[in-house]
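>>> Could you work out the structure for the sequence below:
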Amino acid sequence: MSVESQPAGRRRVGRTTEGRRQLRRGLTVAAIDLFLESGYENTTVDDIAAAAGVGRRTFFRYFRSKEDAIFPSHDEVLRDIERLFDEADDSQHPVEVACAGVTLVLDSYLSDPDVSVKRYTLTRTVAPLRDKEVASVDRYQRVLARYLRGRFETDGEPLPDLRASVAAAAVAAANNHVLRRWLRNGGTEDAHALADKAFRLVVDAFSATSRGSTGATDDTVIAVLRSSAPLAEVVQRISSSLATGERDTP
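Sure, this is the predicted structure:
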């Protein structure tokens, strides 16, 4: 029976913040389970709504498409990140703040391990869902870069646009490395401990370049890296390139 035809007591579930959150999660769980059981192509919005016990109109109050249904909190997390940046202490190193912001993305996955691990299985095998996830990661990275650019310009850092883009990519790469490792291991590792180590590499690299880069005048920095390079090597190469402004080779 759909929400549209349910008794008033049932309909009130979606009228509170917690009720809406539960309803949204119910739709997400239904979508993921159906995609895994019946296949992505064979599952319709009507199937998802019926499995969640709601109607088609209710589904579209929460999601624009069936692809959106498996990423229920990205817009909310983006707003939280922007709020954190707006309220951040300007005395804190900007890359540390960026790491704190992207940790909210990590936390959104850790808050529901079962759903996150199932979603990871789907995004590895279903191209439209993988593309959707890549687009979401790009949105996070652009928010990071915009914040960092503003801070680097205010702090008088050289090459603020380049530095912001590279730092945002490094922060996102560190988060993605930790998240993928946690997902591959079924959500059993201490992701926060791993993230602390990964983010420390990035913060230390960009703290070092800030201290040593006052003489840099070149507006182009090139770093050539193997695609299989470990995270520590990536950060070290980026740090070296930004600090010297010279062409870096493998």
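>>> C-alpha from now on. contacts and neighbour counts both.
Noted.
>>> List the buried residues for the longest helix belonging to the chain?
Scanning the chain for the longest helix, with DSSP state H as the assignment, gives helix 127-154. Within helix 127-154, the residues scored as buried using 16 or more other C-alpha atoms under 10 Å are 129-130, 132-133, 137, 140-145, 147-149, 151-152.
>>> where do the helices sit along this structure?
In the chain, the segments counted as helices under DSSP H are 8-11, 17-38, 45-52, 56-62, 74-87, 94-110, 113-125, 127-154, 160-184, 191-212, 231-244.
>>> Save these as CSV, and put in distance to residue 68 too.
Converted to CSV, those look like this (distance: least, C-alpha to C-alpha, whole Å):
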stretch, distance to residue 68
helix 8-11, 23
helix 17-38, 9
helix 45-52, 11
helix 56-62, 9
helix 74-87, 9
helix 94-110, 16
helix 113-125, 12
helix 127-154, 8
helix 160-184, 20
helix 191-212, 25
helix 231-244, 30
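>>> residues in contact with the nearest residue to residue 113 once chain neighbours are set aside?
In space, and not counting its chain neighbours, residue 113 is closest to residue 187: 5.9 Å by C-alpha to C-alpha, 6 or more residues apart in numbering. Residue 187 makes contacts with 110, 113, 114, 117, as judged by C-alpha atoms under 8 Å, 6 or more residues apart in numbering.
>>> Show the buried residues in those.
Here, 16+ other C-alpha under 10 Å leaves 110, 113, 117 buried among the contacts of residue 187.
>>> Could you also give me the structure for this next sequence, so I can compare it with the first?
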Amino acid sequence: MPRSGLDARRRLRQAALELFRERGFDHTTTAEIAARAGVNERTYFRHFADKREALFDGEDELRASLMQAIAEAPDGLQPFQILLCAFRKTARALEANRAFAEPRFEVIAATPALRERELAKHALLADVVAEALRQRGVPGRLAGLAARTGWATYRHAVQAWTDDPEQSLDAHLSEAFADLRTLSAPAPPTTADAESSSGA
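Next up, the predicted model:
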């Protein structure tokens, strides 16, 4: 896309975010977003299919980045280790764009139509992650379970990062996946178990 097109797209994203925060999603039109961005409404629809999509730009790039990061993760890793490696790599763009990401999260949380769109997006991305794991040889059923559990863990880390900006997203990801390992670890034997095994 020419530089002028990329700049218009960036301005449209920013204008949509500002207007949704000022007026609410339902009370903002695409014409108003275009006017705030300094373009006409036809230009808006050259970039985005509808009013919601201005806040979900970059989805194709994220899918491609996830697929590539999973494919390039070192050999010999377990599925959750592969996902942590991939998420840490792809999350750098989100962290670098925090000034846009944080208010975007707030607008989505306050808007049912946007929450619905986000849920659909997350389901699609989990499917992408599952397919990337399958391509690395993880069996289909396990790939699907790992992808959905791993994606939920990633979202948990992003929410923690939003709530606690003092710690990096990378650190929150490491903590979330460490917690996941703790939850899936075998329970330590209890006193009753020890007595039973000793024949007491």
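>>> picking up where we left off before, looking at the buried ones among the contacts of residue 187 of structure 1, which one is closest to residue 36 of structure 1?
If you rank these by distance to residue 36 of structure 1 using C-alpha to C-alpha, residue 117 comes first, at 12.0 Å.
>>> what does the closest one align to in structure 2?
In structure 2, the residue paired with residue 117 of structure 1 is residue 102, using TM-score structural alignment.
>>> and the corresponding residue of structure 2 for residue 133 of structure 1, what does it touch?
Residue pairing (TM-score structural alignment): residue 133 of structure 1 is matched to residue 118 of structure 2. By C-alpha under 8 Å, 6+ apart, residue 118 of structure 2 lies in contact with residue 108.
>>> Could you check how far residue 118 of structure 2 is from residue 109 of structure 2?
According to C-alpha to C-alpha, to the nearest Å, residue 118 of structure 2 and residue 109 of structure 2 sit 10 Å apart.
>>> Likewise for residue 73 of structure 2?
33 Å.
>>> So which of these two has more stuff around it?
A side-by-side neighbour count of residue 73 of structure 2 and residue 109, using other C-alpha atoms under 10 Å, places residue 73 first with 17 against 13.
>>> ok, now how distant is the more buried one from residue 132 of structure 2?
Note on residue 73 of structure 2: its distance to residue 132 of structure 2, by C-alpha to C-alpha, is 11 Å.
>>> about what we covered before: compute the inter-axis angle for the longest helix of structure 1 and helix 113-125.
Helix 127-154 of structure 1 and helix 113-125 meet at an angle of 100 degrees, taking axes from the mean of the first three to the mean of the last three C-alpha atoms, to 10 degrees as the criterion.
>>> quick one: the residue nearest to residue 113 of structure 1 and residue 146 of structure 1, what's the gap?
Distance of residue 187 of structure 1 to residue 146 of structure 1, given as C-alpha to C-alpha: 31 Å.
>>> what's the answer for residue 50 of structure 1, then?
Distance from residue 50 of structure 1 to residue 146 of structure 1, by C-alpha to C-alpha: 41 Å.
>>> quick one: contacts for the spatially most central residue of structure 2?
With distances taken as C-alpha atoms, centre = their mean, residue 155 lies nearest the centre of structure 2, 6.0 Å away. Neighbour list for residue 155 of structure 2: empty [criterion: C-alpha under 8 Å, 6+ apart].
>>> aligned partner of it in structure 1?
Alignment note (TM-score structural alignment): residue 155 of structure 2 maps to residue 176 of structure 1.
>>> before we move on, back to that, and which of the buried ones among the contacts of residue 187 of structure 1 is nearest to residue 193 of structure 1?
Of all those, residue 193 of structure 1 sits closest to residue 110, with 12.7 Å by C-alpha to C-alpha.
>>> how about that closest one, what does it touch?
If you count contacts by C-alpha under 8 Å, 6+ apart, then residue 110 of structure 1 has 116, 187 around it.
>>> Then residue 120 of structure 2?
By C-alpha under 8 Å, 6+ apart, the contact set of residue 120 of structure 2 is empty.
>>> what do you get for residue 47 of structure 2?
Residues near residue 47 of structure 2 by C-alpha under 8 Å, 6+ apart: residue 9.
>>> Which residue of structure 1 is paired with it in the alignment?
So residue 47 of structure 2 corresponds to residue 62, using TM-score structural alignment.
>>> do residue 36 of structure 2 as well
Correspondence of residue 36 of structure 2 to structure 1, assessed by TM-score structural alignment: residue 51.
>>> now residue 13 of structure 2
Match for residue 13 of structure 2 (TM-score structural alignment): residue 28.
>>> do you know how far its match is from residue 66 of structure 1?
From residue 28 of structure 1 to residue 66 of structure 1 the distance is 9 Å (C-alpha to C-alpha).
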